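no sequence for this one, just the structure:
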């Protein structure tokens, strides 16, 4: 018992550190139950029934907000036959979080050669202190690609005041980070976003609702404005559904990859509301006035195929290919001439409101400005040398 349980435990910690799902499938019992300490940040504490739930909501919830690993130091048999593992968590909180340094005690139950239960005890205050600045999303930047992922999966990534604030902070961080050359928008869980959180309406006293909505939408609209103003192009990966104000994130993107089973809807009329998220500005420009009127007045739900036909999305792929396809596109864009892309984004956005003479003048100025960048020089030299340019985003 001692050797086999300790060996299973060592394999568990190694698999978690390496993200080895095959090993986890092998050593976790089908009826595995994990219990993380109450008080763990982002609601990951509590009981998770089944290996999939533990991977997705327990360990996965931690991994979305922290880069941390459990480092076991000692193994001891308990009188009731379970195994006690003690050690420390080390790492750091993502997105500006602090260092993680917290002792842990795990009590493992082994049944028929597989781990059937894990109980976690740890200093949750240290985890809270290391928590990243975002509670409803994650933001990672690597090799010029920023991945901004909505992270309220149990609420279908519905937008509440906290998410509006987080999006405002995150969009500002993107605007201030010169290394960002493309942004990938995605969502955890079964849905890209359900739009505005209905709990805001049902859980706010009627007298307070107008001011609550004003503050929430101010933050969200600030974020959308920042995202559209970036030099870095934005790619969205849409699965499940994009609805209500959440359509604003789809519209703000330059490239939208949708799953074959994705649906799109405004949904405002169903609850007697008007519109937010820039939908009344973007949708007429993207799909036309008549189709926009139909969406708002009939609450029509568009399939992915219809959204592609109408011009709301760029491409439609099988559901299990959405993330990979969008990531490849975003990575390709991140390798491009970022400052020139930014100029093109602005030119296209203003073209509907500019006269031809003003647009021609704006194009002339953008060409002159681009000629001062190192990427334009590199592009011209690469063209004459018959090779692929190596852009740096400057």
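On my side now, so go ahead. Just so you know, these numbers come straight off a predicted model, no measurement behind them.

can we go C-alpha only for contacts and neighbour counts from here?
Will do.

Return the set of buried residues in the longest helix seen in the chain.
When secondary structure is assigned using DSSP state H, the longest helix within the chain turns out to be helix 209-229. Under the neighbour-count criterion of 16 or more other C-alpha atoms under 10 Å, helix 209-229 has 212-213, 216-217, 219-224, 226-229 buried.

Please compare the first structure with the one that follows:
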């Protein structure tokens, strides 16, 4: 494979393009990739770059160092004193924008998690991803009520969607540390691999997904996110409209031909 194209090379969030895979990398390892306002602004900028780059078929989200993301930057929060409410108000707006950008991105988002994914930041990013691959060291913690706050980053909606309302209530109110095997059994994550294999396994998974038909991937992602709120009866007409629209694309013709000819399809996003 050719060398990755470096799109954002400095700051708290890095971005590179590996063929059809955009690698978005949280880059504050000394702060456990905690999310303060500058980091959230960088994250939004990187996601917007992915939105605007037609070559991006899949986004791989990773974190530098021992932890994926420890949530909000508690040291920054603690130092704000009386200014904390206003700082949190601004930070929450940026965090919500980042989560919304992930969900509305056409490209599926794969998160590779090692160490802690905690708080509205870490857990929020996990629950907004479409696929989550975790190392054996991964730990998941909601954490908001532990510091007398409430869930943010959409967790009050996305977490019950993944693990069910009863388990989500327990996780949000009692703040248990959920280890990778339990997270897998709950449906919070997609698979567990050895820590030493995490980055390579996640990139290989992303590159395999990126070989799919991009419009079909985007449409399926949208149906999955919107269908939960619609219910089955309301979702089926939208599915029908989506499939009919996709059947106008050249990728569908290529996919059908590849099945008949017993070969690998070559999708161009057209």
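Received, thanks. As the structure is a prediction and not an experimental result, all values here were calculated from the model.

one step back: how about the longest helix of the first structure, which residues of the second structure does it hit?
Residues 84-104 of the second structure are where helix 209-229 of the first structure lands when matched by TM-score structural alignment.

tell me the strands in the second structure, going along the chain?
For the second structure, strands defined by DSSP state E occupy the ranges 5-8, 13-18, 21-26, 58-63, 109-113, 116-118, 131-135, 139-141, 178-179, 191-193.

aligned partner of residue 380 of the first structure in the second structure?
Under the alignment (TM-score structural alignment), residue 380 of the first structure maps onto residue 256 of the second structure.

ok, how many other residues are close to that match?
12 (other C-alpha atoms under 10 Å).

hmm, back to that, and the match of helix 209-229 of the first structure, how far from the first structure on average?
Here stretch 84-104 of the second structure, set against the first structure after superposition, deviates by a mean of 1.4 Å using mean C-alpha distance after the TM-score superposition for the first structure.

ok, which stretches of the stretch 151-270 of the second structure are helices?
Per DSSP state H, counting those that start in this stretch, the stretch 151-270 of the second structure has helices spanning 155-163, 165-174, 180-186, 198-210, 214-230, 232-246, 250-261. These are given in chain order.

ok, residue 245 of the second structure - how many residues close by?
Residue 245 of the second structure sits with 12 neighbouring residues when counted by other C-alpha under 10 Å.

ah, wrong one, I meant residue 61 of the first structure
18.

Confirm it sits in a helix?
Yes. When DSSP: H, G, I helix; E, B strand; the rest coil is applied, residue 61 of the first structure is found to be in a helix.

Distance check, it against residue 158 of the first structure.
With distances defined as C-alpha to C-alpha, to the nearest Å, the gap from residue 61 of the first structure to residue 158 of the first structure amounts to 17 Å.

what does residue 107 of the first structure give?
Noted for residue 107 of the first structure: a distance of 35 Å to residue 158 of the first structure, by C-alpha to C-alpha.

Check residue 259 of the first structure too.
19 Å.

okay, the two: which has more neighbours?
Comparing residue 259 of the first structure with residue 158 by neighbour count (other C-alpha under 10 Å), the higher total belongs to residue 158, at 26 against 23.

counterpart of the more buried one in the second structure?
Counting by TM-score structural alignment, residue 158 of the first structure corresponds to residue 34 in the second structure.

what's the neighbour count on the nearest residue to its match once chain neighbours are set aside?
Once its chain neighbours are removed from consideration, residue 34 of the second structure has its nearest residue in residue 73; the separation is 4.5 Å (C-alpha to C-alpha, 6 or more residues apart in numbering). Other residues within reach of residue 73 of the second structure, judged by other C-alpha under 10 Å, total 19.

Next up, the contacts around the residue mapped onto residue 73 of the second structure from the first structure.
Residue mapping for residue 73 of the second structure onto the first structure gives residue 197, with TM-score structural alignment as the criterion. With C-alpha atoms under 8 Å, 6 or more residues apart in numbering as the criterion, the residues that contact residue 197 of the first structure are 155, 158-160.

Please report the distance of residue 197 of the first structure from residue 204 of the first structure.
Counting by C-alpha to C-alpha, the gap between residue 197 of the first structure and residue 204 of the first structure amounts to 12 Å.

With distance to residue 211 of the second structure as added columns, please give the strands of the second structure in a markdown table.
Rendered in a markdown table, the data for the strands of the second structure read as follows (distance: least, C-alpha to C-alpha, whole Å):
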| stretch | distance to residue 211 of the second structure |
| --- | --- |
| strand 5-8 | 18 |
| strand 13-18 | 12 |
| strand 21-26 | 10 |
| strand 58-63 | 9 |
| strand 109-113 | 14 |
| strand 116-118 | 29 |
| strand 131-135 | 16 |
| strand 139-141 | 30 |
| strand 178-179 | 32 |
| strand 191-193 | 20 |
